[in-house]
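S.K.: Sequence and predicted model, in that order:
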Amino acid sequence: MPQLKDIATQIRRDIVRMVHGVQSGHPGGSLGCADFFTALYFKVMDHKPAPFDMDGKNQDLFFLSNGHISPVFYSALARSGYFPVPELSTFRKLNSRLQGHPTTHEHLPGVRVASGSLGQGMSVAIGAALAKKLNNDKNLVYTLHGDGELEEGQNWEAIMFAPHHKVDNLIITVDLNGQQIDGTTDDVAGLGDVAAKFEVFGWLVLHTDGNDMDALVATLEKAKGLTGQGKPIAIMMKTVMGQGVDFMEGHHEWHGIAPSDEQLAKALAQLPETLGDY
């Protein structure tokens, strides 16, 4: 899927430029999830970028739970038509709609919930999915969560709730990059077998390589085909933090620091401009 791969490359380029431009932000997880956002927004999800409808009736919804990876979210939104691409240059700056963590106060198209605090996205998504059922809306709800984020207890209440109430129009994805701000997830608070935990609560679990576009699209499409069968779906997505920039790959240090001028130049040399820079 060359076109999708080109989009993902440009999104990665946007990410490192945005974070460098304000010397603040979270490049590591954003880079790792660029393929996921590309697959979702440019291939899999049934969504209507403009005019933006906050309620999202009769379209698929996406909620970003690990809101600190906002650079990849904003780039995907802009590149898919939610707001002008040049606005990416305002990331984290004064009076910008592109806050460090997505918020609804600025009325940025594509953002339906504030996600600065970790652990809340699944609960929000379940509520939206149940609302769609009440409204006889056949569209789906998607979410993304970090593996380190699963240490937040509210997730497990939601993980227990969704199968019990047969929330089968929900597809959640867990980014299993094994890294969080203080180190590896194994060192900070080992998660064990995440897939088995979801399965024992009654979820239908799929697995994918989150940095293989073909595999990722195939898994998301398979998940769509399994909705409506009485179970929520969880995708275990293996990614590499910092994917696409060799000196960032697999290092938790890049969770939340910005590249220097020299590091930016090295990163951009690995990420050719494919759609045009902002």
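M.R.: Alright, I've got the coordinates.

S.K.: Only C-alpha atoms from now on, for both contacts and neighbour counts.
M.R.: Will do.

S.K.: Just to be sure, Val205 is in a strand?
M.R.: Yes - according to DSSP: H, G, I helix; E, B strand; the rest coil, Val205 belongs to a strand.

S.K.: residue contacts, Ala158?
M.R.: By C-alpha atoms under 8 Å, 6 or more residues apart in numbering, the residues touching Ala158 are 122-123, 126.

S.K.: for comparison:
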Amino acid sequence: MSSQSQFQIKCIWDIRLTTAKVGMQLVIAAVPSKKHRSTAADRKAKMSVDFLNNDSVSVTTGMFQVRPATEHRRFTVDLNWDPRMQKPSSDNLRILLPIPKQCGQDMPWFNGSCYAVSAVRQSMADATDSVGGDAQLASFSSMAEISEFIAANTARLNEFPYRRPLSLRQPVRLGMFLNASAATVLTVVRSDSGCVLKSEKLANISATGREKGPCLSLRVTESDRAVVEFGDCSSPMLSLLSFPDTARSVPSSAAHCSGSELATLLDRLQSRFADAESSP
């Protein structure tokens, strides 16, 4: 045994899901403790989630992964660190089995999907890397749909089982972008040729602050009115996340674009955006 391995501390938890039903989702999220809200990874303990089907996830602050529970009913959580050089992990690992059409205590259900707000503020690229499986940054088809979502979220306070709504007073990032040159809204998708920005026919999406950047965010006023704004894609911000309340028949993890792929697309979009804004 090497001198280095003698100082390594390793903990392993073996977790088995006994209540997983067909179609049920498994959510695994890394939530930083209240005393440690930094996303810096230096000098921190290493944690991973390893499933028996050879799927594996490296746990990073803000991670939000959604997998089909029946295919991931048994897994281990590995934590190891060198106390001479590293601190124990400041992340709390949250494991949740959302109830279809109800979701969770702090996850509202709307139109077949569960919604959550990310645990940390991140750039668009970092937020994209933090989500996986069936999870994605939320998007909407119209201002009417956004208003319906806000109404459903607010109604949680007054409808059984009386759960706390998401806090949307501060802006949350959406998975939607502005194509300033064509005045259309874009979403990111993976095609045969790689990740591309796809133009969407969205009804009555009106937003303010387009001079700030092409990334859309949503906030709710004290009177429960939706405000959609454009902003800088690199600015740290909380994200609104969504995932289907029942597992898809075809895994969607392969359809995810990485943060670096998205960053390249957004750099090009930002350049076109700046050119369009500076044109007379």
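M.R.: Thanks, I have the structure now. All figures in this text were calculated on a predicted structure; none of them were measured in a lab.

S.K.: Fetch the TM-score of the aligned pair.
M.R.: Comparison of the two superposed chains (TM-score structural alignment, normalised by the length of structure 1) gives a TM-score of 0.28, and 129 aligned residues with a C-alpha RMSD of 6.0 Å.

S.K.: From the contacts of Ala158 of structure 1, which land in helices?
M.R.: 122-123, 126 (DSSP state H).

S.K.: How about Ile28 of structure 2: what's its closest non-neighbour residue?
M.R.: Leaving out its chain neighbours, the residue that sits closest to Ile28 of structure 2 by C-alpha to C-alpha, 6 or more residues apart in numbering is Ile95, at 4.7 Å.

S.K.: Can you report how many residues neighbour the one you found?
M.R.: Number of residues near Ile95 of structure 2 (other C-alpha atoms under 10 Å) recorded here: 12.

S.K.: ok, now Asp187 of structure 1?
M.R.: 12.

S.K.: Val19 of structure 1 reaches Pro27, doesn't it?
M.R.: Yes - counting by C-alpha atoms under 8 Å, Pro27 is a contact partner of Val19 of structure 1 at 6.8 Å.

S.K.: Which one's more surrounded, these two?
M.R.: Pro27 (30 against 24).

S.K.: Which of the ones in helices among the contacts of Ala158 of structure 1 sits closest to Leu206 of structure 1?
M.R.: Using C-alpha to C-alpha, Met122 comes nearest to Leu206 of structure 1 of those, at 17.2 Å.

S.K.: Show the contacting residues for the closest one.
M.R.: Neighbour list for Met122 of structure 1: 65, 143, 155, 158-159, 172 [criterion: C-alpha under 8 Å, 6+ apart].

S.K.: Switch the residues you listed over to JSON lines; also include distance to Gln180 of structure 1.
M.R.: Below are the contacts of Met122 of structure 1 laid out as JSON lines (distance: C-alpha to C-alpha, whole Å):
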{"residue": "Ser65", "distance to Gln180 of structure 1": "15"}
{"residue": "Thr143", "distance to Gln180 of structure 1": "19"}
{"residue": "Asn155", "distance to Gln180 of structure 1": "17"}
{"residue": "Ala158", "distance to Gln180 of structure 1": "22"}
{"residue": "Ile159", "distance to Gln180 of structure 1": "21"}
{"residue": "Ile172", "distance to Gln180 of structure 1": "19"}
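
S.K.: What subset of those residues is buried?
M.R.: Among the contacts of Met122 of structure 1, those buried by neighbour count (16 or more other C-alpha atoms under 10 Å) are 65, 143, 155, 158-159, 172.
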